[in-house]
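> my questions are about this predicted structure, shown below with the sequence.
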Amino acid sequence: MKRIIVGITGATGAIYGVQILEALRAAGDCETHLVISPWAEKTIVLETEYSPQQVKRMATFCHDYRNQAAPIASGSFGADGMVIAPCSMKTLSGIAHGYADNLIGRAADVMLKERRRLIMAPRETPLNEIHLENMLKLTRAGAVMVPPMPAFYNHPVSLEDIIKHHTSRILDLLGIDNSLTRRWGDSFCY
């Protein structure tokens, strides 16, 4: 069974974190550890039809954002990967500079120091030089940047199609089989 940490921050795009949790639950063989920032709770209410409590129930375990003593704050915990989706520029900056003042930042720091998979879905536009430098710094440290950028070769017909495609790409990076989207090479793409 894979252990996956999911962090949801207050950036717009809370549905990405929700969709990832749903997909990991549907995949089976995944133990999920969720951390939701205080601003993410507000964004979930503003942008989705879910309540923060509903989202928390999607995870196997939910940890308090302020609890630096949670199991996921230690390298000995043995998580297989972590996804931060969406990832605010504040969170990205904190992680890039080793400022782990909350559990999302600390868990991400652990993933980097233990050389485990850290996937970040930064959500901001346009990007300034500081944002780009922080992303480059984290990429060099081993993180994978997966900003929500829609693909059109799969002919999406709804916002849900676009969200599922991005979720599928993240699951691929975690090594989790899924069929959330049609892939390049399927007969419709030629």
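Sure, I can see it. What you are looking at is a predicted structure, and each value in this text was computed from that prediction instead of being measured.
> C-alpha from now on. contacts and neighbour counts both.
Fine.
> show me where this protein has its strands.
2-8, 30-36, 61-63, 81-87, 117-122, 144-145 (DSSP state E).
> which parts of stretch 176-188 are buried?
I176, L180, T181, R182 (16 or more other C-alpha atoms under 10 Å).
> dump the residues you listed into a markdown table; add distance to F152 as well.
Formatted as a markdown table, the buried residues of stretch 176-188 follow (distance: C-alpha to C-alpha, whole Å):
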| residue | distance to F152 |
| --- | --- |
| I176 | 23 |
| L180 | 15 |
| T181 | 12 |
| R182 | 11 |
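> still on that earlier bit, tell me which of the strands of the chain is the most buried.
Mean neighbour count (mean count of other C-alpha atoms under 10 Å) peaks for strand 81-87 among those, with a mean of 28.
> how far out from the middle of the chain is it?
Centroid separation for strand 81-87 versus its chain: 2 Å, with C-alpha atoms, centre = their mean, to the nearest Å.
> included below, for side-by-side comparison, is a second structure:
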Amino acid sequence: MRVVLGISGASGAALGLSVARQLAGLDVETDLVISPAGRRTIALECGDGGFEKLRDCVARLHPAGDVGASIASGSVPVAGMIVAPCSMRSLAAIANGLDDNLLTRAAGVQLKERRRLILLTREAPLTLAHLRNMTSATELGSIILPPVPAYYLGPLSVQEITDQIAARAIDLLGLAPPLARSWGS
């Protein structure tokens, strides 16, 4: 089983790292593409070793500028894609079909192939442009999953919140039995 993970430049790089760790725990082959701003955010938010931890969890790392990479083609079978976090810039490009880098091209491929595309959109407050882009992306087939904590589970740490949100995103791909804790569990 193969999944594409995109990490864009929005705050919340730990979400992408958690998704990568949990997919590795499921023995899922992960293709990773990170925007230049995403690399910067990983360094700022996850420390000096953040990128190396991320790299250790994935099967393949693709340069964001390589629009000819395998994941840019619908002929390459993958189970879907998660963009965690998804910046408003990446959301806008995906919602409007601007396949101008590998992250947005790989997302566009998921949509055209009718595969799951999960976008952990990260911004607050939202402008009307953001909301319209979320609507457009949803109409195209994306699933918008803002990283909102499940407070009813009584999380005790930011890491627990992050892991729960990442698990919820993976669950939406339908790869395995649910990872995320559910209400009443």
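Sure, I can see it. The model shown is predicted, which means the values in this text are computed figures rather than measured ones.
> of the strands of structure 1, which is nearest S51 of structure 1?
S51 of structure 1 sits nearest to strand 30-36 of all the strands of structure 1, at 11.9 Å, using C-alpha to C-alpha.
> got the contact list for the closest one?
For strand 30-36 of structure 1, contacts defined as C-alpha atoms under 8 Å, 6 or more residues apart in numbering pick out 1-9, 21, 24-25, 56, 59-65, 72, 103-104.
> for structure 1, what spans make up the helices?
14-27, 38-47, 52-58, 89-96, 103-113, 129-141, 159-173 (DSSP state H).
> can you put these in CSV and add distance to G81 of structure 1 and mean neighbour count?
Converted to CSV, the helices of structure 1 look like this (distance: least, C-alpha to C-alpha, whole Å; neighbours: other C-alpha atoms under 10 Å):
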stretch, distance to G81 of structure 1, mean neighbour count
helix 14-27, 12, 20
helix 38-47, 20, 17
helix 52-58, 18, 15
helix 89-96, 16, 21
helix 103-113, 7, 24
helix 129-141, 15, 15
helix 159-173, 9, 19
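> reformat those helices as a markdown table; add distance to M82 of structure 1.
What follows is these, written out as a markdown table (distance: least, C-alpha to C-alpha, whole Å):
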| stretch | distance to M82 of structure 1 |
| --- | --- |
| helix 14-27 | 11 |
| helix 38-47 | 17 |
| helix 52-58 | 16 |
| helix 89-96 | 13 |
| helix 103-113 | 7 |
| helix 129-141 | 14 |
| helix 159-173 | 10 |
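> quick one: residues contacting I5 of structure 1.
T32, H33, L34, V35, I72, A79, G81, M82, V83.
> where's it relative to E47 of structure 1, distance?
I5 of structure 1 sits 22 Å away from E47 of structure 1, going by C-alpha to C-alpha, to the nearest Å.
> what does I170 of structure 1 give?
Counting by C-alpha to C-alpha - I170 of structure 1 and E47 of structure 1 are separated by 21 Å.
> next, format the contacts of I5 of structure 1 as a markdown table and append distance to V144 of structure 1.
Listed next are the contacts of I5 of structure 1 as a markdown table, based on distance: C-alpha to C-alpha, whole Å:
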| residue | distance to V144 of structure 1 |
| --- | --- |
| T32 | 19 |
| H33 | 19 |
| L34 | 19 |
| V35 | 19 |
| I72 | 19 |
| A79 | 16 |
| G81 | 11 |
| M82 | 10 |
| V83 | 9 |
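> re earlier: which of the buried residues of stretch 176-188 of structure 1 lies closest to S93 of structure 1?
I176 (28.0 Å).
> so what's the closest one closest to, chain neighbours aside?
A27 (7.5 Å; C-alpha to C-alpha, 6 or more residues apart in numbering).
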